[in-house]
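Engineer: Sharing a sequence plus its predicted fold:
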Amino acid sequence: MNGAVTRVLVADDQTVVREGIVMLLGLLPGIEVVGAAADGEEAVALVERHHPDVVLMDLRMPRVDGVEATRRIRAAHPQTEVVVLTTYADDESLFPALQAGARGYLTKDAGGEEIAKAIADVRSGAAGLSPQVQLRLLERLSESPVKSAPNSGTSGTSGTSGSPGGPTAPTAARAGGLPDGLTVREAEVLALIAEGLSNAEIAQRLFVSQATVKTHINNLFAKTAVRDRAQAVAYAFRHGITGTQQ
């Protein structure tokens, strides 16, 4: 995608904030702002009209809020990615947005470089989560003990026991069970998705082909009933499927 221009739509109900984001994006190379919406309902309509690659979405907006707008956009235009750009990083804002289909989540103290990286990340298939949001997800995980599911579908464990410098079994697997019939390898892939790795990076980390990674992703998406990588991230942290060592 070198040299490609990413078409971005901005949605924020505060005029000064919206205009400031548009001005900032206009200074970033490789980004073209195709529209600006004052609420979620207008954002949905402008996506229908302009078919942007990425929407920068505020959450607290009149008429239709950012979560519902994200849900509608992702359902009607799955090729359009959504990056939340909001003041709030609390659980009540974060998890509904990810479950609605947002692939990125930034707070409004993010700088231009961080916004550009999140846009590039979601365009490449990775999650565009700010360091603060990733920390909150980890804190949320540490606040609740992992619930072990019945031990099923845990075949194919070769190469996953955690040799020095290599991949380690996810924490949920080490706790004694994986949910929804996930295999250990599928859980490893899910944990790496939660770290924000792309398919190519996952393949490199696990020493397998990208085709194999895609197969694992398709299987785990079907088993967990998630629609995209952002929902997979939320699922991974909700069930304690991370590569964090004890």
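Structural biologist: Nice, thanks for sending it over.

Engineer: use CA for all of it now, contacts and neighbours both
Structural biologist: Fine.

Engineer: any idea which helix is longest in the protein?
Structural biologist: Ordering each helix of the chain by length in residues (DSSP state H) puts helix 210-224 first.

Engineer: Just list what that helix packs against, helices and strands only.
Structural biologist: Counting by 3 or more CA pairs under 8 Å, 6 or more residues apart in numbering; DSSP states H and E, the packing neighbours recorded for helix 210-224 are helix 184-194, helix 199-206.

Engineer: Let me know which of the ones you listed is tucked in deepest.
Structural biologist: Burial of the helices and strands packed on helix 210-224 is given as mean neighbour count (mean count of other CA atoms under 10 Å); helix 184-194 ranks first at a mean of 25.

Engineer: structure B:
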Amino acid sequence: MSVPSKPICIALVDDYDVVLIGLAHMFDRYRDRIVVAEIDANQALNDEIDIVMYDSFAQPESDEKEIAALLKNPRASKVVVYTWNFQPELIESARKQGVHGYLSKALPARELVVALERIHDGDIVFTEAPRRAKSAMGLDWPGRREGITDRESEILALITQGKSNEEVAKLTYLSPNTLKSHIRSIYRKIGATSRTQAVLWGVEHGFTPDKHRIDHWMGGP
């Protein structure tokens, strides 16, 4: 792997600012190697980007469409999916679309940086499914400070978006019983006794998608 003559310029794409800001901060110690140019929430890319990282949090329905749009964007040299969902059909779909990487959220920051450098050098990097469900240290998500896990957060975000249990189970590849167990845990943590209360809590605590972008993150171009 060659050492880049200048830092690799990346853009982060997701519908939730808190998720993206947590990811951006993971690169703070590696700014000589990785520069976050912009954080994107449903907007087109403005800067010339070496790698786009598409975070799949709470938007599995739109993955194929959004990834396809990013791959066609002339400003995005390479596109990487950043996820904890390693269902075989999702991985195969990403391969067929031509993404340049499929990276696990369980990767420590140093390994994530190395993977991005390999991709920048021309490698196609698909990491193995994580042995554990936990995300890498430093990431953030809605409800984390209330004790909600990353997986529970995605479920509550989908519920807040108006998805039924059947739809959530399909989108998250969970069995109905496993999903119900997660929902009971969520309700307990937020003090909800009904779906309506859970949705209202979600709306008030950042579980609805954001609709703006953050340009030039931390001195990026």
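Structural biologist: Sure, I can see it. Keep in mind that this is a model prediction, so the values were computed, not measured.

Engineer: ok so, going back, would JSON lines of the helices and strands packed on helix 210-224 of structure 1 with distance to Asp53 of structure 1 be doable?
Structural biologist: Shown next, in JSON lines, are those (distance: least, CA to CA, whole Å):
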{"stretch": "helix 184-194", "distance to Asp53 of structure 1": "21"}
{"stretch": "helix 199-206", "distance to Asp53 of structure 1": "20"}
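
Engineer: Can you tell me which of these is nearest to Gly101 of structure 1?
Structural biologist: helix 184-194 (14.5 Å; CA to CA).

Engineer: Where in structure 2 does the closest one fall?
Structural biologist: Counting by TM-score structural alignment, helix 184-194 of structure 1 pairs with no residue of structure 2.

Engineer: got the angle for that helix vs helix 210-224?
Structural biologist: 90 degrees (axes from the mean of the first three to the mean of the last three CA atoms, to 10 degrees).

Engineer: Distance from helix 184-194 of structure 1 to the middle of the chain?
Structural biologist: Its chain's C-alpha centre and that of helix 184-194 of structure 1 lie 14 Å apart, by CA atoms, centre = their mean, to the nearest Å.

Engineer: tell me the angle of it relative to helix 199-206?
Structural biologist: Following the same axes, to 10 degrees, one obtains 130 degrees for the angle between helix 184-194 of structure 1 and helix 199-206.

Engineer: Check which helices and strands helix 184-194 of structure 1 sits against.
Structural biologist: Helix 184-194 of structure 1 packs on helix 199-206, helix 210-224, helix 229-238, going by 3+ CA pairs under 8 Å, 6+ apart.

Engineer: and for the last one, what span of structure 2 is it aligned with?
Structural biologist: Going back to what we said before, that points to helix 229-238 of structure 1. Using TM-score structural alignment, none of the residues of structure 2 align to helix 229-238 of structure 1.

Engineer: which helices and strands does that helix pack with?
Structural biologist: Contacts defined by 3+ CA pairs under 8 Å, 6+ apart place helix 229-238 of structure 1 against helix 91-100, helix 131-143, helix 184-194.

Engineer: circling back to that earlier point, buried sites along the longest helix of structure 1?
Structural biologist: Gln210, Val213, Lys214, His216, Ile217, Leu220, Phe221, Thr224 (16 or more other CA atoms under 10 Å).

Engineer: Now do Phe126 of structure 2 against Val99 of structure 2, distance only.
Structural biologist: Distance from Phe126 of structure 2 to Val99 of structure 2, counting by CA to CA, to the nearest Å: 10 Å.

Engineer: Not counting residues beside it along the chain, what's closest to Arg71 of structure 1?
Structural biologist: Once flanking residues are discounted, Arg71 of structure 1 sits nearest to Ala100: 4.7 Å by CA to CA, 6 or more residues apart in numbering.

Engineer: Kindly state which residue of structure 2 is aligned to that neighbour.
Structural biologist: Match for Ala100 of structure 1 (TM-score structural alignment): Gln97.

Engineer: That match and Ala68 touch, don't they?
Structural biologist: Yes: at 6.8 Å, Gln97 of structure 2 and Ala68 qualify as touching, with contact defined as CA atoms under 8 Å.

Engineer: how many other residues sit next to Thr83 of structure 2?
Structural biologist: 18 (other CA atoms under 10 Å).

Engineer: Revised request: answer the last question for Ser56 of structure 2.
Structural biologist: Ser56 of structure 2, neighbours per other CA under 10 Å, totals 21.

Engineer: Since that was my last question, I'll sign off now.
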